[in-house]
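K.L.:
got a structure for you, letters missing:
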């Protein structure tokens, strides 16, 4: 049986895009925001490879900014392509979650 980490692999991208849509944000802040939503054990080390891929795929753009504590921080913002990908993710997620919930409810004998 797949563990939670395996199940979250594709979902995490959409969640990151959704958070970034709210405005420019840096990696550590993204990790904290995910944790505030209940995602556990996602460090910056987990998130940065995803962000790098998103940057290469032109889903996010980056800007280096001065930090009050330490070196410059890389801030991420959604591109037009990223906004489109987020819209597609939301549609796919709604369809998938509706389908899975229907199966689970029917198998438990609940009314759909």
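P.N.:
Perfect, I can see it now. Source: prediction; values computed, not measured.

K.L.:
from now on I want contacts and neighbour counts done on CA atoms only, so please keep to that.
P.N.:
Fine.

K.L.:
where along this protein do the helices fall?
P.N.:
4-21, 27-36, 44-56, 80-107 (DSSP state H).

K.L.:
presented hereafter is structure B, for comparison with structure A:
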């Protein structure tokens, strides 16, 4: 199954969850998503999602100077972001449960 479309639908949720666990800069967030099982996630998709979530007030950002290279822009989650994470997480769990039920009991889908 091509997971590209599935990933687009849950990328906001995944990014909010990763940043809720710990603030991070762009590439750090990409690495954490990949370590979490989203190996095919593109850098540009994550950076675009971070910008969009920030513009929506769901993330905050701050710059941390680095002696070893360029300064890094870190992202943290806002109270609104935590609320959105909770809502989207509940939606995802309901959806995943419904699909799992259909996969495990396809006869239940027949009316």
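P.N.:
Perfect, I can see it now. Since this is a predicted model, take the numbers as computed values, not measurements.

K.L.:
picking up where we left off before, take the helices of structure 1 and lay them out in a markdown table including mean neighbour count and distance to residue 74 of structure 1.
P.N.:
Output for those, formatted as a markdown table (neighbours: other CA atoms under 10 Å; distance: least, CA to CA, whole Å):
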| stretch | mean neighbour count | distance to residue 74 of structure 1 |
| --- | --- | --- |
| helix 4-21 | 15 | 13 |
| helix 27-36 | 16 | 8 |
| helix 44-56 | 15 | 11 |
| helix 80-107 | 14 | 17 |
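
K.L.:
out of those helices, which comes closest to residue 71 of structure 1?
P.N.:
helix 27-36 (13.2 Å; CA to CA).

K.L.:
of the helices of structure 1, which is nearest residue 72 of structure 1?
P.N.:
helix 27-36 (12.1 Å).

K.L.:
quick one, the closest one and helix 4-21 angle?
P.N.:
Helix 27-36 of structure 1 runs at 120 degrees relative to helix 4-21, counting by axes from the mean of the first three to the mean of the last three CA atoms, to 10 degrees.

K.L.:
mean shift between helix 27-36 of structure 1 and structure 2?
P.N.:
Helix 27-36 of structure 1, aligned to structure 2 and superposed, deviates on average by 0.7 Å (mean CA distance after the TM-score superposition for structure 1).

K.L.:
next, the residues that contact that helix from outside, please.
P.N.:
16, 19, 40, 41, 42, 43, 44, 47, 48, 74, 75 (CA atoms under 8 Å, 6 or more residues apart in numbering).

K.L.:
need those residues in TSV (columns: distance to residue 82 of structure 1).
P.N.:
Below are the contacts of helix 27-36 of structure 1 laid out as TSV (distance: CA to CA, whole Å):
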residue	distance to residue 82 of structure 1
16	10
19	12
40	25
41	25
42	21
43	22
44	20
47	16
48	16
74	17
75	15
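
K.L.:
thinking again about what came up before, closest to residue 68 of structure 1 out of the helices of structure 1?
P.N.:
helix 27-36 (14.2 Å).

K.L.:
format the helices of structure 1 as a markdown table; extra columns: distance to residue 64 of structure 1.
P.N.:
Below are the helices of structure 1 laid out as a markdown table (distance: least, CA to CA, whole Å):
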| stretch | distance to residue 64 of structure 1 |
| --- | --- |
| helix 4-21 | 16 |
| helix 27-36 | 12 |
| helix 44-56 | 14 |
| helix 80-107 | 19 |
